[in-house]
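Visitor: need a structure here:
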Amino acid sequence: MQQKKLAFIGAGNMSRSIISGLIQSGYDKDLILASNPSTPKLDKLKEEFGIRTTQSNDEACEFADAIVLAVKPQIMGDMCAELQKNNALSDKLFLSIAAGLPVSRLQAMLGGEYPVVRIMPNTPSLLGKGMSGLYADDTVSEENRQYVDDVMGSVGETVWVEEESGINGVIAAAGSSPAYFFLFLQAMQEEAMNMGFDKASSRAMVQQAMLGAAEMVCHNQDLELSELRAQVTSKGGTTAAAVNTLIDEGLQETVSKAMRAAVARAEEMAKQL
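Guide: This is a model prediction of the structure:
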């Protein structure tokens, strides 16, 4: 892994998860700096990982070769305006994890066509099990693309999209999807409780079943998902009765509508910001 001087502007959960993954991957802690207006989050990062910290975004910018833009989209414009006012940005690589802000908009906020990689991570990144979508235009060199891939690879898997609109598909399939699974598990837990199991036992059953199913998917990459399902669905059995009910009730169509709704909302947000 390349080791550039890397600054995080914003010290929230996603910054923390990436920093944790980098340190565990052997990244030099002295090459990582985080900035944040208040000190509690910075103090925790410094104590846990031994990285540099500052309350000055300008100090972070001066330190860094690469900068992770990890502030809320609503305040990104003001933050970038201050950066370009007080700093030379032409030699910086920017990594944005702000939802809804396209590369062209970020470049306009920064005041130049600087190399920006747009990243859409998901919450399992907090556990090193993330899935991140990445997009870069022609201003980003192959070396920098590989660097960003390595950075995000420290917290999970990555997928690059050729068109920026593909990021919205990543949102639907990976960014938002942990919530889909949580909702499904919630429904299963509640029905198990209706069947007479206590809350703890109901949760234990459904979460372990989900974990085991996910591991089976990961350990059988050569098998289609439909084949994995067929292997555990005996004709005329209990699983077949349940699966056929889900199909008859329109599960696949519902999932398709939900994912398309996520894409549509992402497109709306991009217009609003």
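
Visitor: going forward, measure contacts between C-alpha atoms and count neighbours the same way
Guide: Fine.

Visitor: so who does Val206 touch?
Guide: Val206 makes contacts with Leu185, Met188, Gln189, as judged by CA atoms under 8 Å, 6 or more residues apart in numbering.

Visitor: To check against the first, give me the structure of this:
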Amino acid sequence: MRQIRIGDVTIDAVIEREGPWRRPEQFFPMYDAAAWNRALPEMEPEVFNAELGMMNVTYQSFVVRSPRHTILVDTCTGEDKGHPPPFDFPGKERWRKELFALGVTYEMVDYVFCTHLHIDHTGWNTTLRDGRWVPTFPNAKYIFHKGEYAAWEAEHAKGANPPGTVFRDNCLPIVEAGQALLVDDGYALDDLITLIPTPGHSPCHCCVDITSRGQRAVVTGDMMHHAIQCREPDWCPGVDWDPKQAAASRRRFLSTVAGTDTLLLPIHFPAPTVGLVTADGDRFHYRYKRD
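Guide: Down below sits the predicted model:
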């Protein structure tokens, strides 16, 4: 993804992995071959590897730089976490190298926004140092939705999986270090950066709204994982916390941005990632912004 500018704000992608990753029939319990085959020609060619029969899925973060702050949105899977497949893929140093190539050091990050607290959105929150997980970004405040944090705290206390070790290693050390801000729906960092509640994929999933000088972009986290969810908004991955709520959040959000110039930045959409939504009856089209 090339850098985009929203008024006084710039946004860059930092990629951890990309390429073929999941078969749609394995990822979406509601998968229907006829619906998929009908939708495939209507979607951008980058979203599917026909030779392997797999969706192209990217794990990435977004670096948002405003005149006042350097902000990181979501932090992929991280290093040294000991995750099981498929999250144990090699080459994770790519993420760190791409961040530094943007001229951003760990110390320069002012805020880390986590759209939700899943394994592949919190990994670089912490770094292993002398046998302990510590905040990777020593000067940053980490923005967690308080309801999201509470839900996974309760699941962690029960020994549930998920979250497995994710809450213990990626979230709890941030709170213990005094670097967490637990916020409510509609939290606003300033007049440029706010949260949009889109629950369902996780208990209190949020999108990050970026508005400056009449221009707007939204980092959509896992509100949708793949462009097929624009054509089939009711299709939810098996990992969704509340599939019905997730589908309702997705339809509601897509309806509000369809036909507008709001740019979307879905975390898992392959390059060029950034796109616009148009309505098509009760469905939607996702089109990459290529210029």
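
Visitor: And the TM-score between them?
Guide: The TM-score (TM-score structural alignment, normalised by the length of structure 1) is 0.29; 143 aligned residues with a CA RMSD of 6.4 Å.

Visitor: Can I get the contacts of Val206 of structure 1 in TSV including secondary structure and neighbour count?
Guide: Output for those, formatted as TSV (DSSP: H, G, I helix; E, B strand; the rest coil; neighbours: other CA atoms under 10 Å):
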residue	secondary structure	neighbour count
Leu185	helix	19
Met188	helix	17
Gln189	helix	23
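
Visitor: Quick check: longest helix in structure 2 by residues?
Guide: Counting residues, the longest helix in structure 2 under DSSP state H turns out to be helix 243-257.

Visitor: what's it packed up against?
Guide: Applying 3 or more CA pairs under 8 Å, 6 or more residues apart in numbering; DSSP states H and E, we find helix 243-257 of structure 2 packed against strand 275-280.

Visitor: buried ones in the strand it packs on?
Guide: Going by neighbour count (16 or more other CA atoms under 10 Å), the buried part of strand 275-280 of structure 2 is Gly275, Leu276, Val277, Thr278, Ala279.

Visitor: Next secondary structure after it?
Guide: Moving toward the C-terminus from strand 275-280 of structure 2, the next helix or strand (DSSP states H and E) is strand 283-288.

Visitor: got a list of what Phe62 of structure 2 touches?
Guide: By CA under 8 Å, 6+ apart, the residues touching Phe62 of structure 2 are Ile11, Asp12, Ala13, Val14, Leu72, Val73, Asp74.

Visitor: That one should be in a strand, yeah?
Guide: Yes - Phe62 of structure 2 sits within a strand when classified using DSSP: H, G, I helix; E, B strand; the rest coil.

Visitor: what about it, distance to Glu98 of structure 2?
Guide: From Phe62 of structure 2 over to Glu98 of structure 2 the distance is 11 Å, taken as CA to CA, to the nearest Å.

Visitor: cool, and Leu276 of structure 2?
Guide: As judged by CA to CA, Leu276 of structure 2 and Glu98 of structure 2 stand 26 Å apart.

Visitor: Arg216 of structure 2 now?
Guide: Here the criterion is CA to CA. By it, Arg216 of structure 2 lies 25 Å from Glu98 of structure 2.

Visitor: same check, this time on Phe253 of structure 2
Guide: 31 Å.

Visitor: for Gly221 of structure 2, same thing?
Guide: 20 Å.
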